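Q: sequence unavailable; structure follows:
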């Protein structure tokens, strides 16, 4: 077995900052100094107005009458628009219809925009929007997943994946367990809220600065709402102050409202959504209701499984079809389910339309099987890690329930390495001894894996474009379809380009993402930003290099094999030219120094009719070992230590990747512990800001956090320099904390009872799990006489 190296030596290169080496984020100093410009920092054009919306106060109702006279009369108000003022499309559903830019006759969630206001100040617009008098006829509202399941109310048809005969396997299995869980949603809580600046152009079009992960979708929907051809609208994204999926589709309605107001007034309009309005009006991570029925043998090996995942989609489809699909794809997480059925429901409720969030349904699907792993272990009196390792995919047990073959078995070795480096067995013994002697404080330990598929489940999104220019001084300009939300995509693509030409990283500049440079872009999501845009940029570089190599061979009369680009130079036979000098020579000889590039992910396909295919090009793998301590009198707890081992393949930038892993883990830990969305019975969100919604603070993070990249594990697929995706998989590492909390509480029963603990595991829920465990123990003692 390989041992983890204490550090990995870095080869010396004259060209600095190439792919595979650490390089600081291209905007890091701007972030720290406050010079990074976001939408609200942009200089406002002369005459800029400010937007706001008035929203529904009913979860489901018909609008009988709407009096906006007081809104129009408020000082500073310049324009008010309703659904009847929309010149083009009213429906801006990103994939399926159902999302209205402004509600017309019926509202379907509390917070749904019903009219928009343009005023001379942000405060005036917001205050005016509150003065509307709306008369409603209330209709029956369905608020929860279970209510929707009872009524069979769905935004899209349900879907089933099946392999073998799970019913027979379950009925004949030596052991069988059933369970359920309610998985909470999650607010994106990006530092920069939803915002955009729409400016009418001189030729009836619109230019939109948007904080969006999907600028092409913003471009398309703004054009449709205004009744314009797409080429009349341009969008630009320099950076976002966080996105996490919340700006994949949710940025478009904000841009459309701003564009409608700008079109009505022929003046620029900035629409910055306040935090409470943002939380009420925009979608979140889907909360899920999951069930499992698992059959297994005396060793704990799964023989059959019947799993159901049901997501609360909200009032419209948005991206829920693909999100529930991904929950189904990941209901196995890292485990071979043998005979299996997975059913997914897309539940319609009269709440905000939930949307993409880091992991895109995968985390919610994984939780059901991870709960089952713990429950099987308690049932058999085994260590949960042993049950997990026993059920991992491996040779001969390598086909998923949707018929994709696992081609690179990373997890068995990765988990062995982490088990060893984290001292799992020794700490397990120490924790068991501690719990036996500590009546109040109980410690817990868990090591959980992650297998996450990489590709958009919507096949057409797996494409990207890029544009590369070399200027006559040797400097290089890059534009691509990916967006920068703090994750380091720009610097990674710059490193790819620098590596292609073998020049210093500081010769390369990546500019703001714009739809007039690279068209028809896919969203920066699904952990595919580097895979897609890095390959597109590399394709552009290879086209330029082909021409440069041909020129050098012809001009200096050498074979092409004698032309080498290295160390900021071009070696041509026996002579060597400085990079900039060579580029000047190429320009003087009229050699193309610019090219577009394109990449489409190969091999992927999926047939929803049969529930089979290869939806993912490859899988990203990682694991985490977390230790917690729980106060059984209050339910309060602390995370003491977390060890993470992550397979990033040949990492494009180890420093950036480790930062992403740390951040993803903490965000996942927050989702499963402190971040609780609370709704009233009538569907009103009660947690609308940091006073009532608790994201993890520095004090919540484990004081001992150890992150290591798995060495010597290049991607077998032809990804950019054989790297592997890093964006989303780390979030699911937070499952180790949730499982460790259950482990700590289970120690109250000598690990014989698996306590219910629906995430997020707030102190109240941990205390409820403690009470349930104590009740179980008393019952066992009573039955024993």
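A: Sure, I can see it. Being a predicted model, the structure only gives us computed values, none of them experimental.
Q: from here on, contacts and neighbour counts on C-alpha atoms
A: Noted.
Q: can you tell me what sits against stretch 115-133?
A: 48-55, 66-72, 74-83, 102-103, 257, 261, 269, 272 (Cα atoms under 8 Å, 6 or more residues apart in numbering).
Q: filter those down to the buried ones, PyMOL style.
A: To isolate the buried ones among these in PyMOL, judged by 16 or more other Cα atoms under 10 Å, type:
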select buried, resi 48+49+50+51+52+53+54+55+68+71+72+74+76+77+78+79+80+81+82+83+102+103+257+261+269+272
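Q: quick one: the nearest residue to residue 679 once chain neighbours are set aside from residue 285, how far?
A: Closest residue in space to residue 679, ignoring its immediate chain neighbours: residue 685 at 4.5 Å, by Cα to Cα, 6 or more residues apart in numbering. Separation of residue 685 from residue 285 (Cα to Cα, to the nearest Å) stands at 14 Å.
Q: tell me which of these two has more neighbours.
A: The residue with more neighbours, out of residue 685 and residue 285, is residue 285; 29 against 19, by other Cα atoms under 10 Å.
Q: wouldn't that one be in contact with residue 356 here?
A: Yes - using Cα atoms under 8 Å, residue 285 is in contact with residue 356, at 6.4 Å.
Q: leaving out chain neighbours, which residue sits closest to residue 467?
A: Residue 467's closest residue in space is residue 596 (Cα to Cα, 6+ apart), at 4.4 Å.
Q: surely the one you found is within a strand?
A: Yes - applying DSSP: H, G, I helix; E, B strand; the rest coil, one finds residue 596 inside a strand.
Q: next up, a second structure to put side by side with the first:
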């Protein structure tokens, strides 16, 4: 120890470098372990949900005699078996019972759980229940719910600035319309699953696939009637989440834990895909009534919008989701006078929940529809109208929620993409192609995204991390975020590697567990790297400060003479291998462990006033998409997509690029093919991959160019000046809808906005073509 070493050029796997996902090889080789791969102890039992086959009814009783008598059945759980509170509402509204006692609220609602020796026996037994109920009328969509006098499922929100009511009648031009925006199933590869192992006293350990371990911990404790310290929730990784595992996993964790404690054996619950899709929430459908006033140059003068949402039978996260739809109903555009109102409607459907973008995409679509309306009314290129209405300059930088837009880079971003995608030349060629008539019509659109980053619930903007440096120099990293394939663990480990100046392989990334980092926020709102990266860096800085103090005392040098270099530490004129230096510190009884913490600064929000700074910063992006449609069938292909997206100073460019690509495809699917359909009995009929169409590899753009704005750097002090990338690029898929709209409009010489509802399936495209032909 203490021998001089030659400094290497750099560490392997620090920040701002391309580094593959730490579990990539495990993913593609099948060696990545998920909850269902955990070895089952002898005696493990399996649970399955018994669900309603009506959409709305008074519940008189359930005859479970045949269920209990079925082969392999150990017992049944009902509301009467709940030792604590019969509620798993994530917002504490006490409106989401584990099992209902008085009313059935949607087709597919869990009514009880069967516990048996095998999953198949439990599933078959659940079908034997006889439910006694009096069927009531039901409402499945927000407009039907309004007509039936259904209440708001949670408090609505109004965002207002200026005098929209007074100024709208004075507008030079006015257009009003209605747009239906479809929902979306999360369609993760790994469905919901929970595996509970009972311990002594009140203790229970729950392994599950959740984006919010602390909430799952709280819910299990709440339902069991025990303190949170009796419940441990573990998450090694998820096979996808997209928001669907933020609150919806609570029910499954609770059922597994209840059964495990009741029979004192391990219990696993894993619904099949059909039950997973019918019993858990989705992206909110919206019906938006809008009115926009504008001048002859296409500049917006006033906007009014009413956003009615299908929220489902309980509040879940519908309050913040419908709030966020309003926050993004401006997208990239300044509204001089604006009034936006949310209508979160109760419906007799599964309770809708978080989904990538959290209501933001629905708001952005509405904004783009209004831009499109203006363009067709004035005979202009929609991109020209977009540019005319961008935020920018004094007096045009205040959002409807009164936050100043200080970091707008859209002029440069859009300009670059317009050039690199050759938008103008291609648009002219498309106009010439369509002018010839013919069956195949083409369209092109270039659309922007401005997306605010932070939880709108201010208290969620915090994170913790735990870092141990062992006396051989190896490092153990734990943080409150969850890994669902997005590469969060890799990015945070890169931050730690950079902080200590050690190779990435030095760091062991461990499962997320409530035992190590308490009171964590959901891995959502695109804030995973922002929050957990900063918390981990805080822990590293604490340890480094102790190590520097040790070196100063031990070698009699100044703090400036202690430097962490690649895989080594320089102390004065001596250089030590990192592991050797740490060993010396350990021998000197230096604490080599730290709990880090971070809370996002500057943000505040007054919901009652509709004013504040709910977002720390904005992320920007743009997509240019070209499509071809068959006017005889409505079928279409995406010929080309060019994307330029802003991730600030990227922590890991290759992972960020992958997130942009995946988000675009998922957003494209939401806009085009992913259709949710309920029959007149209230049953979801698109409940499996056989009936619900997500994009395939063959649906991707034939030419797909994706680039990051490598010149961008976050003005705010985020982790290494990076920007969030999880949600913002999802809205780039809207470019496909806008391009389809242009192609459809060509059959009527672009005189009329086609007003495509989403998803713009081939059927909807064909109907729009026929309608314009007949106009």
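A: Looks like it came in fine. Here the structure is a predicted model, which means the values were calculated and not measured.
Q: who's in contact with the residue nearest to residue 467 of the first structure?
A: 465, 466, 467, 468, 537, 539, 540.
Q: what's the counterpart of the fifth one in the second structure?
A: Read that as residue 537 of the first structure. Aligned counterpart of residue 537 of the first structure in the second structure: residue 536 (TM-score structural alignment).
Q: restricted to helices, list the contacts of stretch 115-133 of the first structure.
A: 69, 70, 71, 72, 257, 261 (DSSP state H).
Q: how many residues are close by residue 608 of the first structure?
A: 13.
Q: residue in the second structure paired with it?
A: Match for residue 608 of the first structure (TM-score structural alignment): residue 607.
Q: ok, now which ones touch that match?
A: residue 157.
Q: how about residue 279 of the first structure?
A: 187, 688, 689.
Q: the second structure: which residue goes with that one?
A: Looks like residue 279 of the first structure aligns to residue 277 there (TM-score structural alignment).
Q: contact partners of stretch 138-146 of the first structure?
A: Taking Cα under 8 Å, 6+ apart as the rule, stretch 138-146 of the first structure contacts 58-62, 148, 288-289, 310-312, 347-351, 681-683.
Q: whereabouts in the second structure does that stretch align?
A: Using TM-score structural alignment, stretch 138-146 of the first structure pairs with 135-143 in the second structure.
Q: and the matching stretch, which residues are buried?
A: Of the residues in stretch 135-143 of the second structure, 138, 139, 140, 141, 142, 143 count as buried by neighbour count, 16+ other Cα under 10 Å.
Q: that stretch: end-to-end distance?
A: 21 Å.
Q: just to revisit the earlier point, tell me the buried residues within the contacts of stretch 138-146 of the first structure.
A: 58-62, 148, 288-289, 310-312, 347-351, 682-683.
Q: counterpart of residue 321 of the first structure in the second structure?
A: Match for residue 321 of the first structure (TM-score structural alignment): residue 319.
Q: now its match: closest residue in space that isn't a chain neighbour?
A: Using Cα to Cα, 6+ apart, the nearest residue to residue 319 of the second structure is residue 154, at 5.7 Å.
Q: wait, isn't the one you found in contact with residue 317?
A: No - assessed by Cα under 8 Å, residue 154 of the second structure is found out of contact with residue 317, at 9.2 Å.
Q: next up, the contacts around the aligned partner of residue 81 of the second structure in the first structure.
A: Using TM-score structural alignment, the partner of residue 81 of the second structure in the first structure is residue 85. By Cα under 8 Å, 6+ apart, no residues touch residue 85 of the first structure.
Q: matching residues in the first structure for stretch 372-391 of the second structure?
A: Going by TM-score structural alignment: stretch 372-391 of the second structure matches residues 374-393.
Q: tell me the buried residues in the matching stretch?
A: Result for stretch 374-393 of the first structure [16+ other Cα under 10 Å]: buried residues 374-380, 382-385, 387-393.
Q: what are the contacting residues of it?
A: Under Cα under 8 Å, 6+ apart, the answer for stretch 374-393 of the first structure is 177, 298-302, 334-337, 373, 399, 406, 409, 411-412, 415, 446-448, 739, 751-754.
Q: of these, grab the buried ones for ChimeraX.
A: Filtering those down to the buried ones (16+ other Cα under 10 Å) takes a single ChimeraX command:
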select :300,301,302,334,335,336,337,373,399,406,411,412,415,446,447,448,739,751,752,753,754
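Q: sec struct for the closest residue to residue 704 of the first structure other than its chain neighbours, please.
A: Using Cα to Cα, 6+ apart and skipping residues adjacent in sequence, the residue nearest residue 704 of the first structure is residue 641, 4.6 Å away. Counting by three-state DSSP, the backbone at residue 641 of the first structure sits in strand.
Q: what about the strands in the stretch 501-650 of the first structure?
A: 508-510, 513-514, 563-566, 569-572, 575-578, 594-600, 605-607, 612-614, 618-631, 637-647 (DSSP state E, counting those that start in this stretch).
Q: these into JSON lines, with extra columns for distance to residue 676 of the first structure?
A: Below are those laid out as JSON lines (distance: least, Cα to Cα, whole Å):
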{"stretch": "strand 508-510", "distance to residue 676 of the first structure": "38"}
{"stretch": "strand 513-514", "distance to residue 676 of the first structure": "34"}
{"stretch": "strand 563-566", "distance to residue 676 of the first structure": "53"}
{"stretch": "strand 569-572", "distance to residue 676 of the first structure": "56"}
{"stretch": "strand 575-578", "distance to residue 676 of the first structure": "58"}
{"stretch": "strand 594-600", "distance to residue 676 of the first structure": "39"}
{"stretch": "strand 605-607", "distance to residue 676 of the first structure": "35"}
{"stretch": "strand 612-614", "distance to residue 676 of the first structure": "35"}
{"stretch": "strand 618-631", "distance to residue 676 of the first structure": "19"}
{"stretch": "strand 637-647", "distance to residue 676 of the first structure": "16"}
